[in-house]
Structures are given as C-alpha cells and as structure tokens.
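Undergrad: Need a 3D model of the sequence below.
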Amino acid sequence: MSNITDIIHSIPVDPLTGAISVPIYQTSTFIQEAPGVNKGYDYARSGNPTRTALEDLIAHLEDGQVGAAFGSGLAAIDAVIKLLQSGDEILAVDDIYGGAFRLFTQVYQKFGITVNYVDATKAENVFDAITPKTKLIWIETPTNPTLKIADIAAIARIAKSSGCWLCVDNTFASPALQKPLSLGADIVVHSATKYLGGHSDLIAGLVVTKEKELGEKIRFIQNASGAILSPFDSWLVIRGIETLPLRIKQHCANAQLVAEYLEAHLAVDKVFYPGLPSHVNHEIAKQQAKGFGGIVSFSLKNDTEEAAVKLVISTKLFKLAESLGGVKSLLCHPANMTHKSIPAAKRRAAGVADSLVRLSVGLEDAEDLIADLEQALNQLSNTEGVSSLTEKKQIAI
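TA: Below is the predicted model:
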C-alpha cells in the first residue's frame, strides 16, 4: 500500500454512525453507569474520542506504539523533558528551535537538568559529548533554521549503547517524508501546528513513542499536567493529515525551485536546503527521507540585520510571520523572531547569521514566489537592477 493510501485510510470511519469524518466529541465529561463503569471515557482531560482518533493515527503513521496530543508543540516537548529528573543531562542539537532552547535553559536548568549542545551533523560529535549523566539525546533533523541533517540511525545506535533515549523533532519532515522511530529513535515530537495541521489555523503538539511502556509514561504526564489538545483542534489536525502527502509533495517541489533560484542570486551568500547537491548533508538526507521539505533558509552577502529586515518587509506573497508549514508562504528573520531567545554569540556559532532569512515555501505557483523574491532582493542597495534569472542562471519552472 502506498504512503498516500495508508495515510488517507488510517483515519477511521465512525463505528457508531458510519460518518466518514471523525466526529467532534465536544464534551467535558462522560456519564458512568456506576462508579468506575463507563464506555471507555470518564473525563475529557484523561481521554476524548476525537483526541484518541488523532493519537492512534499519529502513532500509526510514525510506526510507534503510543501517541499523545498536547495543546502546543512546546507542551509536547515539556512532557518529554518531564521524563527526566534532577541531575540528568540532555544532549541537544546546537542549531535548536528557540522555544526549545528557552524551555531547556530558563525552565528546566533551575531544576537541576543540565543541557549540553553539540553539532549533530557528525555522529561522532554526539558520541564524544555523552557523559554518564546523559539520559536524553535531542535532535531536530532538518534543524531550525539552518536545515542541518543528522544521521538518525547512527545516533540511535549511540543512544542505545549509552543507555539514553533518542528524541527526534520531526516537525520539518513529517511522517510523509521521514520516520525516525523506524530508524531507531525512541520518541518523536511534532509541532502539529505546522505541516500536520497545514493550514495555519491551530496550535498543537504530538508525542509518539516506539515502546508502549515509555508511551504510558508520557500519557501519565499528559493527564497529570493537563496540557491536552481540544476536541476541535484534534479534528482540525486529523483533517489536515488527510491532505498531508499531496501538500508535502508540492511544498518540496516549490522549495527545490526556490532554493535553486536563491543559490544563483548575486545577493545571496549561502542557501540552506537539503535538496541542493551543495548541501553538506545532502546524501544522508536522501538516504533517510523521501523528500527534502518545504523550508529554505539563506543568508545575504550583505551580512547585516538591516539588510535582512529590509528584505523581509519587501516581499508581497511571502508574508512576514512566525510559524511555517501552511498553505501560504511565510518568511521570518530568525535572529529577531524565532531564535531571539538564544544569545547572539551562541546563535551565530550555530550558523544563524544576522542576515539569515527562513522561508516556509507554500503552495502558490513557484514562478510567482520566485518573482516575489526577485523584486525583494533587487531592492537591496547592492543588487538594484540585477536580475539573477537572466544574468546567472535560467531555472525551468
């Protein structure tokens, strides 16, 4: 069965009515026949049929045993960190999402959980950085925002040999492109706000575990902490997943064309996209994923914050906003937006330059998106009148 068919038909038909759309059980509680005797649900924080449908769906799509849905991506990350205790260490990818960095350093470090950061593009760096206190290895692949790629299978072997859990943030790829649990990871997290939801109309997070016992620990934390996803938002994520394979296919196709265009532009310094043969991790990306995703980042020859800000306020189709993975194209300036919570020196050391711009390439016509970037780039003082399409490289769209 193809991945597209599997995703579509993994969404259940309602067994009570035959409804082809999962019903929204908008209720806070459930009637019991006697104390402790119910139809599988007693209180909506502990479980809701709509949320259960989503949790079972994402567990299936990620080849896991247990799924849990949370009120945001950060709530999902928070639940995973609560598996640890004071004195434990996290080994995290250096080019990390700013919200995760803030949670790790400003919330959990004061409780005695230490976080060390490492360039995970080389598995030996991870191996060398592990200590006896390391209990969790945390990677994003691709990373946010410089799209570094980590070898999941190699790092999973290191984690297993060291007695650590490996958690992979699979937000940028989604299970349509990459399945970390099948490559040896123990836990997968998603900001379902992004590609899984796909329409910029919800906030949600998901955790999936490879083993049932670990999943039950996450479920306990979910119920005890209460950061659950609502029935309506659960339904929105399910609806988004129905079109995920088709959307991801177009995101990838558009992003490839945009990346190729940017790589040829005179004003652009570096382009970060795993689909480019010039990307340092291109080969491992090809091996462990079915596509390269819809995110493209690039830095400018004029490596200043001022140049990047001028660019991001000059586009017309690419809208300046936080988030990614929706139908409409977005762009942001990570140094001032998504990664502002990371100290400037640390941010730059991880490759997030002051001029770095992150694109979430949407589903518009690629030719229109490239024309929008062309006019914005040509507004920069050092490239006025320069047309990269005509002077450097022709791209078939």
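Undergrad: CA atoms for contacts and neighbours, from now on please.
TA: Will do.
Undergrad: What separation is there between residue 121 and residue 300?
TA: The span separating residue 121 from residue 300 equals 23 Å under the rule Cα to Cα, to the nearest Å.
Undergrad: ranges for the strands of the stretch 151-300 of the chain?
TA: 165-169, 187-191, 205-209, 268-272, 295-300 (DSSP state E, counting those that start in this stretch).
Undergrad: Which one of the ones you listed lies nearest to residue 228?
TA: Evaluated over the strands of the stretch 151-300 of the chain, closeness to residue 228 peaks at strand 205-209, with 9.0 Å, by Cα to Cα.
Undergrad: packing partners for the closest one?
TA: Strand 205-209 makes packing contacts with helix 49-61, strand 66-70, helix 73-81, strand 187-191, helix 212-225 when contacts are defined by 3 or more Cα pairs under 8 Å, 6 or more residues apart in numbering; DSSP states H and E.
Undergrad: For the comparison step, fold the sequence that follows:
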Amino acid sequence: MNEFEFDTLAVRAGTDRSQFNEHSEALYLTSSFVFENAAQAAARFSGAEEGNVYARFTNPTVTAMQTRLAALEGAEACIATASGMSAILSTVMALMKAGDHVVASRGLFGSTQQLFSNVMSKFGIETTFVPATDLAAYRSAVRPETRLFFVETPSNPLTELVDIAAVAEIAHEAGALLAVDNCFCTPALQRPLEFGADLVIHSATKYLDGQGRVLGGAVAGPKSLTEEIFRFLRTAGPSISPFNAWIILKGLETLRVRMEAQSSAALQLGSWLEQQARVSRVFYPGLPSHPQYELALRQQRSGAAIVSFEVDGGRAEAWKVVDNCKVMSITANLGDTKTTITHPASTTHGRISAEARAEAGIKEGLLRIAVGLESVEDLKADLARGLALI
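TA: You can find the predicted model right below:
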C-alpha cells in the first residue's frame, strides 16, 4: 500500500481480513497455531514456509501492527516488542557483540542511559556519550570498534535536536549504523529513515497508542537488519502481546490528528510560559527561541508535544508547581491524550548520577510537560496556580 498517503496508510495498512471478512482488524488471542499436517509444521518451524507458529514470534495481530508502522515510517520491515526499552535492548543484543562500541547522544531517557552505561557494559559493549548537538564530538568519539550510533531527537527532557542527516553521514563513514529514537515525534512529524538513519526505534507505549493503555515497542528499518532483531526476539522472547499490538494498531489510526492537535497546543503553552516572570527558560523546538529552531523546521513537521521549562529556584519551587496542578496528571509517562507533568531530576532521570544529570543539563528547577488534548486555557491556569507561589 506504499503508493498511498500517510493518513490512508494509518487507517488501512496491515489490514488482512479473515474468512469472516471483519471490518475492524481482528484480535487473535491464542498462544499457538494448528498446522494442516506434519510436513507443514516442519516447514513452518524451519522457516521454509511463512505462517504463524507460536505467538512469541508470529501472530496475525502483531503482524498487522508491524506492517502498518513500517508503512508509516517508510521502512521495509518492523519488529514489535514488549516495550520501548526492550526494542532498544533487542537492537543492541542482535546487532552487537562484546568488544563493540556505541556512540550515543548524551540527552537520552534515563533508562536508556542506564541500559548503555550499566547493563550493556557487563556484556563488553562500551558507550561514549556526546553532546547531542556537537557534530565534532560524534566524529571524535569514533573508534575502530564503533558499530552503532544511537540518538534521541528531540531529546528527553530538554528537546535538543540531533541533525539526523549529519550524524548519519558520520556514522556511515565510520562503517557504523545509526538508530534514532523517534518516540517524541512519531512518523506523523518526523521520518528519520528519509534523513539517512538505518533504524527507527519507538516506545509504542507513548504516542503510537496515544491513550496510556498498554506497553509496546518497535524497531523499523531494512529487512537485513530487522531479520537479525527478529531472530533475537524469537529466541529471547521480549515479545509484544497480541492484545497490546491490537490497541496500538488502532491507536495508529488517529496518530496524525492527535499529534497535530497536541503540537499546536504545546506551541501555545510554550509561548505563554516564555512570558511568565518565574520561568527562566523554555525548551520547545517550535519556538524561535529554541537554539535549533531552523533544524526543527527542516527535520520535523512541527515542534511536537513536549514542553520543558525551568523555574526560578530549585527542587522545592519546581515541586510547588507540580503539587498545585489540578488538571495535569502527575506522572512520568507521556504521549497520552491527558496532559502529564513531571520533575525529571527526581523521576525519569533520578537513577542516574548527579554528575550525569549536570552534564545533560537537567537542573533541579526543570519540569517537563507532555501536552494532551485538554483546553490550553485550562492548562495555563493549572500552571499559573503553582507559579504564583514561587
């Protein structure tokens, strides 16, 4: 269906009706599948014949989700996983080995930093973290054993942008791959493969579902790479459940309209925050004040739905803003239709060292808002209540 436009693909791609000719995609809740005979069973297990075998690695609902997301990202194939973190883990475990080296942007989600720093190092895979916007630092970090560049753009929580095309060029010159975490933008706003990335990684838990219902992850890219990831998933089992895949599949149908509405609201809220006396800085790629605003115009359809800002003072003042919110949900998740607010230094990035937080620019006065679909005026009033107490 790749001849169709994005909005049609979001609603139609991956649809494969059963003998019942259902309109909405079917949910296949089964752990295994029956074969016509012993020969077919052998062929399916060996891979000589395509078809469903066992829901850990083959399921029609999961296949539908994978097909639809691959179409939206402009990818040849997609592998769905149990969560965003399992998507990253599966990618690294499938494509790397002991002695290999990763170059990663410093502004990563806290758990992603933990994975590269504390988990993969146990398996002999070293990581060098570099400033997300410093192209010279990426180039200087390259070693003979560098096999992967991993970036998140926009970054969590400071919305720093990585120049995907420029980093892809550096990675490929080094004989390495570039994987881009596209969680904040989704393919509705940014398609990293079009800028030279080799793989796109998602926490489907976030905007792809869009309503905070289920966990999921995904990796999209060429079959030559996704097949390696599939082999790891088949054996190790970080698989998405068919139910979760079905929820995300249906969430993709409204992805564009949600992302456009939430991005518009985020821009309005960010503009308002810049005018507040007790706000010292606002981080939002859709604002001309963002240091990479021009890159955002080239690389993204809009600024996306995450707005971060610093309040005067430190943790105590930031917590006053959080604790006086009556509309926004105090939770670290994002990508929901309900607006959420969190204090990154004590939640999403609380497990990394104070030194690492300082290097990443995550201060005690920083707050992150994932803008939902409520009235922007109500969100402004929610923040004004706490800001008035600082």
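Undergrad: Let's have the helices and strands packed on strand 205-209 of structure 1 in CSV, adding mean neighbour count.
TA: As requested, these are arranged in CSV below (neighbours: other Cα atoms under 10 Å):
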stretch, mean neighbour count
helix 49-61, 21
strand 66-70, 28
helix 73-81, 22
strand 187-191, 27
helix 212-225, 17
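Undergrad: on that earlier part again, closest one to residue 27 of structure 1 among the strands of the stretch 151-300 of structure 1?
TA: Closest to residue 27 of structure 1 of the strands of the stretch 151-300 of structure 1 is strand 205-209 (Cα to Cα; 20.7 Å).
Undergrad: centre of the chain versus that closest one, how much separation?
TA: On the basis of Cα atoms, centre = their mean, to the nearest Å, strand 205-209 of structure 1 is displaced by 12 Å from the centre of the chain it belongs to.
Undergrad: on that earlier part again, which among the helices and strands packed on strand 205-209 of structure 1 is found nearest to residue 177 of structure 1?
TA: Set against residue 177 of structure 1 and scored by Cα to Cα, those come closest in helix 49-61, at 10.8 Å.
Undergrad: Give me the contacts around the closest one.
TA: By Cα atoms under 8 Å, 6 or more residues apart in numbering, the residues outside helix 49-61 of structure 1 that reach it are 7, 10-12, 22-25, 65-69, 175, 206, 208-209, 229-231, 234-235, 237-238.
Undergrad: Please pick the buried ones from those residues.
TA: Applying 16 or more other Cα atoms under 10 Å to the contacts of helix 49-61 of structure 1, the neighbour count classes 7, 11-12, 22-24, 65-69, 175, 206, 208-209, 229-231, 234-235, 237-238 as buried.
Undergrad: re the thing from before, want to try TSV for the strands of the stretch 151-300 of structure 1, with distance to residue 152 of structure 1 as columns?
TA: Listed next are the strands of the stretch 151-300 of structure 1 as TSV, based on distance: least, Cα to Cα, whole Å:
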stretch	distance to residue 152 of structure 1
strand 165-169	8
strand 187-191	12
strand 205-209	15
strand 268-272	19
strand 295-300	19
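Undergrad: out of the ones you listed, which comes closest to residue 37 of structure 1?
TA: When the strands of the stretch 151-300 of structure 1 are compared for distance to residue 37 of structure 1 using Cα to Cα, the nearest one is strand 205-209, at 28.6 Å.
Undergrad: Show me what that closest one is in contact with.
TA: Looking at strand 205-209 of structure 1 with Cα under 8 Å, 6+ apart, the contacting residues turn out to be 55, 58-59, 62, 64-76, 80, 181, 186-193, 215, 218, 229.
Undergrad: Now do the buried residues in stretch 235-252 of structure 1.
TA: Residues 235-245, 247-252 are the ones in stretch 235-252 of structure 1 that count as buried (16+ other Cα under 10 Å).
Undergrad: quick one, helices of the stretch 101-250 of structure 1?
TA: Residue ranges of the helices in the stretch 101-250 of structure 1, as given by DSSP state H, counting those that start in this stretch, are 123-129, 152-162, 212-225, 231-242, 244-264.
Undergrad: how close does the fourth one sit to structure 2?
TA: In this case it means helix 231-242 of structure 1. Superposed on structure 2, helix 231-242 of structure 1 shows a mean distance to its aligned partners of 0.5 Å (mean Cα distance after the TM-score superposition for structure 1).
Undergrad: Packing partners of that helix?
TA: Contact here means 3+ Cα pairs under 8 Å, 6+ apart; on that basis helix 231-242 of structure 1 packs against helix 3-9, helix 49-61.
Undergrad: closest one to residue 108 of structure 1 among the ones you listed?
TA: Evaluated with Cα to Cα, those place helix 49-61 nearest to residue 108 of structure 1, the distance being 26.5 Å.
Undergrad: corresponding residues in structure 2 for that closest one?
TA: Using TM-score structural alignment, helix 49-61 of structure 1 corresponds to residues 60-72 of structure 2.
Undergrad: got the helices and strands packed on helix 231-242 of structure 1 as a markdown table, with distance to residue 17 of structure 1 columns?
TA: Below are these laid out as a markdown table (distance: least, Cα to Cα, whole Å):
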| stretch | distance to residue 17 of structure 1 |
| --- | --- |
| helix 3-9 | 17 |
| helix 49-61 | 14 |
